[in-house]
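Enquirer: Return atomic coordinates for the entry below.
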Amino acid sequence: MCRTFKDPTSSRGHALALLRVALPLALSQLSEMSMGVTDTILLGGLGVAEVAVGGLANTFFFTTMVTCQTILGGAGVLLSHSRGAEDHGRDSHDGRSVMSAAFVLALLIFIPCALLLWFVQPLFAWLAEPGDVVTQGSHFIHILLLSLLPDLAVIGVLRVALPSLGAETLLLWIMPAMALCNGITNAALIHGWFGLPAMGMYGSATATTLTGWAISFALTGLCLMHPRVRAVMKPAPVRWPIMKELLKLGLPMMMGAAAEILMFQITSLRAGQLGTQSLAAHQVAVNVSALLFMVCLAIGQATNVRVAYWRGSGRMDQSRRAAWTGIWVVLVWSILSSALLLIWPEKIVSLYFTGHAPDPSTAALVITLMKIAGIYQIVDGLQVVFSGALRGCGDAVWPMVIAVTNYGLIGLVFGGWLAFQQHWGAEGLWVGMAAALTVSSVALGIRLFSVMRKAEPVPS
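Expert: Sure thing, here's the model as predicted:
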């Protein structure tokens, strides 16, 4: 029994290895996601309009930033692959070169990301958003824009690298502090606590920006104290073959993530076209479902790390076992989170409107949307693990094709048809998203089983 417990290739060994990566990632991501939840709750104390405008602006900024961050995902695959190869006496990439190339790539992607966020006001106007969203929402985003550089070039790079280097616990140490700091600063600047100015809705954006800078410095300091991370953070010449491989993996990852994220983003904008009440209901429901999804995302990232690690070691049989472990773990969590949304949606709604109770129609719509989210929790969790395992195998193109096709045609076209042509409103938008996630999960699962069945060990 003791030998089985210590054997990394046993079922228990795979499960423990996955959880060692996934739990710190999940807790750190939940801490970061709780910032958005805290912001929404605090804005809810100001009123429904503030939840709608501030929630949409927050969502637009962070989804745009996260979409750009996903281009850095190739660095995680290469670092995990290299670590597996090194542990088993095989040739690998130089970690310093990978990290330096990832940092340069983050600086390059910062430019188009910043431009898109800067010109958000005409974009909102073109999308026929309400006047308050166009003016107040764009100003909110311009404040958040001041934290984009550290979010991408520091936090973004290190979030990808640390799990691959076996240092994911550093994220666990820093992210809860980030959430706490953000919550206190948000409340202080919104309401004028501790002698600070009462900035209302814009105090939330200012607090989030200050928190981003503070955490980037703190996380860098922690990394410099970790020997393995400090070793790869030393600057090295950026070699074109490394950059080329990062782009080969990262660009399809970014496009695939963009398809899914844009489906949710455009759905948020369409909810705004349906009115402030629909937008407020959508923001609360998407906030809750996204919070639960963070655990699924962590399991998917951990599966990516473990599959890439064993692929680097030349043990594709163990890559398959790592993928299966991730599937079973995410299935358990998805069933639990689905039950939460289906059984207790009313209690969740009451947490979001502490100062001003929403009107009955808004509350009823939130409950309906959360029940739809509860139905698609399982397929959403499975698709992110399938994608993580495929990318760990170096297959980034097919997940991109599946994502773009399903989220574009089913999520947006079909969902928009239900919402506006069939007059289902926000419910139609959410049914479209649920259908897209279901079809994507099935397609990604088929692709993963095909890749795993045919996969051969990577040559030394």
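
Enquirer: only C-alpha atoms for contact and neighbour calcs from this point on.
Expert: Will do.

Enquirer: SS state for residue 358?
Expert: Following DSSP: H, G, I helix; E, B strand; the rest coil, residue 358 is assigned to coil.

Enquirer: and it, what is it in contact with?
Expert: Residues in contact with residue 358, defined by C-alpha atoms under 8 Å, 6 or more residues apart in numbering, are residue 48.

Enquirer: at 10 Å what do you get?
Expert: Going by C-alpha atoms under 10 Å, 6 or more residues apart in numbering, residue 358 touches 44, 47-48, 277, 280-281, 349-350, 352, 364.

Enquirer: Among these, which ones are in strands?
Expert: Assignment to strands by DSSP state E places none of those there.

Enquirer: possible to save these as CSV with neighbour count and distance to residue 145?
Expert: Shown next, in CSV, are the contacts of residue 358 (neighbours: other C-alpha atoms under 10 Å; distance: C-alpha to C-alpha, whole Å):
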residue, neighbour count, distance to residue 145
44, 26, 23
47, 17, 24
48, 23, 24
277, 21, 27
280, 29, 23
281, 28, 26
349, 21, 30
350, 12, 31
352, 22, 26
364, 15, 34
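
Enquirer: Closest to residue 115 out of those?
Expert: Distance to residue 115, by C-alpha to C-alpha, is smallest for residue 280 among those, at 27.2 Å.

Enquirer: What helix or strand is the closest residue to the closest one other than its chain neighbours located in?
Expert: Closest residue in space to residue 280, ignoring its immediate chain neighbours: residue 52 at 4.6 Å, by C-alpha to C-alpha, 6 or more residues apart in numbering. Per DSSP states H and E, residue 52 falls inside helix 48-69.

Enquirer: Please apply the same query to residue 161.
Expert: Going by DSSP H and E, residue 161 is in helix 157-164.

Enquirer: Let's compare: structure for the following, please.
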Amino acid sequence: MLVLAWPLVLTNLTQFALTLTDTVFLGRLGTQELAAATLGMNLFFAALAPCFGLAMAAAPMTAQTRGRGHGFVRGMRRDVRAAFWAVAGATLPIWLLLWQAEALLLALGQQPALAALAGDYVRALMWGMPCFCAFVALRGFLAAEQRPGAALVVSCFGILLNIPLNLWLIHGGLGVPPLGVVGAGIASSLCNLAMLAGLLLLIARDRHLRRFRILGRWWRFDASRLKETAVIGLPIAGSMLLEIGVFAFAALVMGWMGALAVAAHAIAVQLASATFMVPMGIGQAATARVGLATGAGDRAAAERAGWVALALGAGFMAFSAALLILFGGWIAWGFLDAANPGAAETARLAAALLVVAGLFQLADGVQAVASGALRGLKDTRVPMLLAGFGYWVAGLPLGLLLAFPGGLGPVGVWIGLAVGLFLVAGLMTWRWRGLSRGDRLTARRRPA
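Expert: Predicted structure coming up:
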């Protein structure tokens, strides 16, 4: 599990670093720019969920196809091709939605100046969306083949490219005027395009992987595979939309409290999201390992893979919780320039939010790994319903009550989010325990 998980974890961290780089550069540009980019980023990732979920369906599909063995080369190619088609079909309506980002944010009660800046950022960022989702589908295929190294190499190249692009496009130079938040969005889009092209090139040059001919007959429409992609991927998208949406709505609530609250929320979310990349990668490894064992009909191996992944995810997040609680205040200053107005107040509020984030680290890691293990069983619909209950029925209403009638402000919102995460983690683990021991998997034994 570790051999497969660590490249996936590092790949997630490098991809996360693309938006983190934008946050760091824009935070030093000014609190207004950081707040606007945060609002735009939250809207972008909420809208991205359908494409991202459809792309992630490639992971359990290719893993189970590989586990079955017979005809897996052609079958895995069909799985990836179906994911590409699904992403392409979902891209245009999402682009049309994101083009109206400023109007959407204004309708949600955001300040006009912040909404305008955020809209400009999203319009530059959205062009890289299909490239990113296609990269995710290929990453799932590589995990099923237990060869995740190529995605890691390409992701490292992407972050190395994003830093000079941000310096150049945000601040201007070499004949390009300073573009501010728009420059950060363009830089991320160019990096996503470069990463997809680089990964396709590495797959084509690898002796083992080139036999799959991933882009072979890409124009062929495969209705049965496309239907399976939708059945698996849309609930994944729903789960992600529910989770991303609750944090995006929390950012909008911060917007009602002012730019300083939004900036502090942005810092806390970035740090909590960075630690989340580790259990997310372990969950992706669990999807592959559980899927391979399920395809091979080995119930014991699938069950063992899921519990090993859960133990690894919980152990790491307990460690990261201690770091955020003890050192969150110091870390927050890395996103701010002390010379900017409001920096000290933003840092104090961010430190308070990071204490709460530290408390829900364990729950966040467990629910991420458990959902990954369930995806290996192609079980995605019920986890979506569990996420909806935990985040929106329990967590968010409690957070709003604590924030406004309770007088806790931003900290109250985050306490509500923490309660929702603990509830989802418990429900996901309960679901995994039931399915991994039930009749969903056959009892036929094969070597692990």
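
Enquirer: sorry, back to before: let me see the contact set for the equivalent of the residue nearest to residue 280 of structure 1 over in structure 2.
Expert: Taking TM-score structural alignment, the alignment pairs residue 52 of structure 1 with residue 35 from structure 2. Taking C-alpha under 10 Å, 6+ apart as the criterion, residue 35 of structure 2 is in contact with 23, 26-27, 41, 114-115, 117-118, 251, 254-255, 258-266.

Enquirer: Please flag which of those residues sit within helices.
Expert: Mapping the contacts of residue 35 of structure 2 onto helices (DSSP state H) picks out 23, 26-27, 41, 114-115, 117-118, 251, 254-255, 259-266.

Enquirer: Now list the buried members of these.
Expert: 23, 26-27, 41, 114-115, 117-118, 251, 254-255, 259-266 (16 or more other C-alpha atoms under 10 Å).

Enquirer: What segments of the stretch 151-300 of structure 2 are helices?
Expert: All helices of the stretch 151-300 of structure 2, identified by DSSP state H, counting those that start in this stretch, fall at 181-205, 223-257, 259-295, 299-332.

Enquirer: Could you say which of the ones you listed is packed most deeply?
Expert: Ranked by average neighbour count under the criterion mean count of other C-alpha atoms under 10 Å, these are headed by helix 259-295 at a mean of 27.

Enquirer: Report the angle between that one and helix 223-257.
Expert: 160 degrees (axes from the mean of the first three to the mean of the last three C-alpha atoms, to 10 degrees).

Enquirer: Alignment lookup: residue 321 of structure 1 to structure 2.
Expert: That one, residue 321 of structure 1, aligns with residue 304 by TM-score structural alignment.

Enquirer: dump the residue contacts of its match.
Expert: So residue 304 of structure 2 contacts 289-290, 293, 310, 436, 448 (C-alpha under 10 Å, 6+ apart).

Enquirer: distance between stretch 197-212 of structure 1 and the chain's centre?
Expert: Remark: stretch 197-212 of structure 1 is offset 22 Å from the chain centroid, using C-alpha atoms, centre = their mean, to the nearest Å.

Enquirer: Quick check: the aligned residue for residue 83 of structure 2 in structure 1?
Expert: Using TM-score structural alignment, residue 83 of structure 2 pairs with residue 102 in structure 1.

Enquirer: Now do the contacts for that match.
Expert: 71-76, 96, 108, 153, 156-158, 160-161, 238, 242-243, 246-247.

Enquirer: Could you tell me which of those residues count as buried?
Expert: Using 16+ other C-alpha under 10 Å, the buried ones in those are 71-76, 96, 153, 156-158, 160-161, 238, 242-243, 246-247.

Enquirer: Residue in structure 1 paired with residue 327 of structure 2?
Expert: Match for residue 327 of structure 2 (TM-score structural alignment): residue 344.

Enquirer: An error on my part: the question was meant for residue 411 of structure 2.
Expert: Looks like residue 411 of structure 2 aligns to residue 427 there (TM-score structural alignment).

Enquirer: my guess is that match meets residue 364, correct?
Expert: No. If you go by C-alpha atoms under 10 Å, residue 427 of structure 1 and residue 364 don't touch, sitting 11.3 Å apart.
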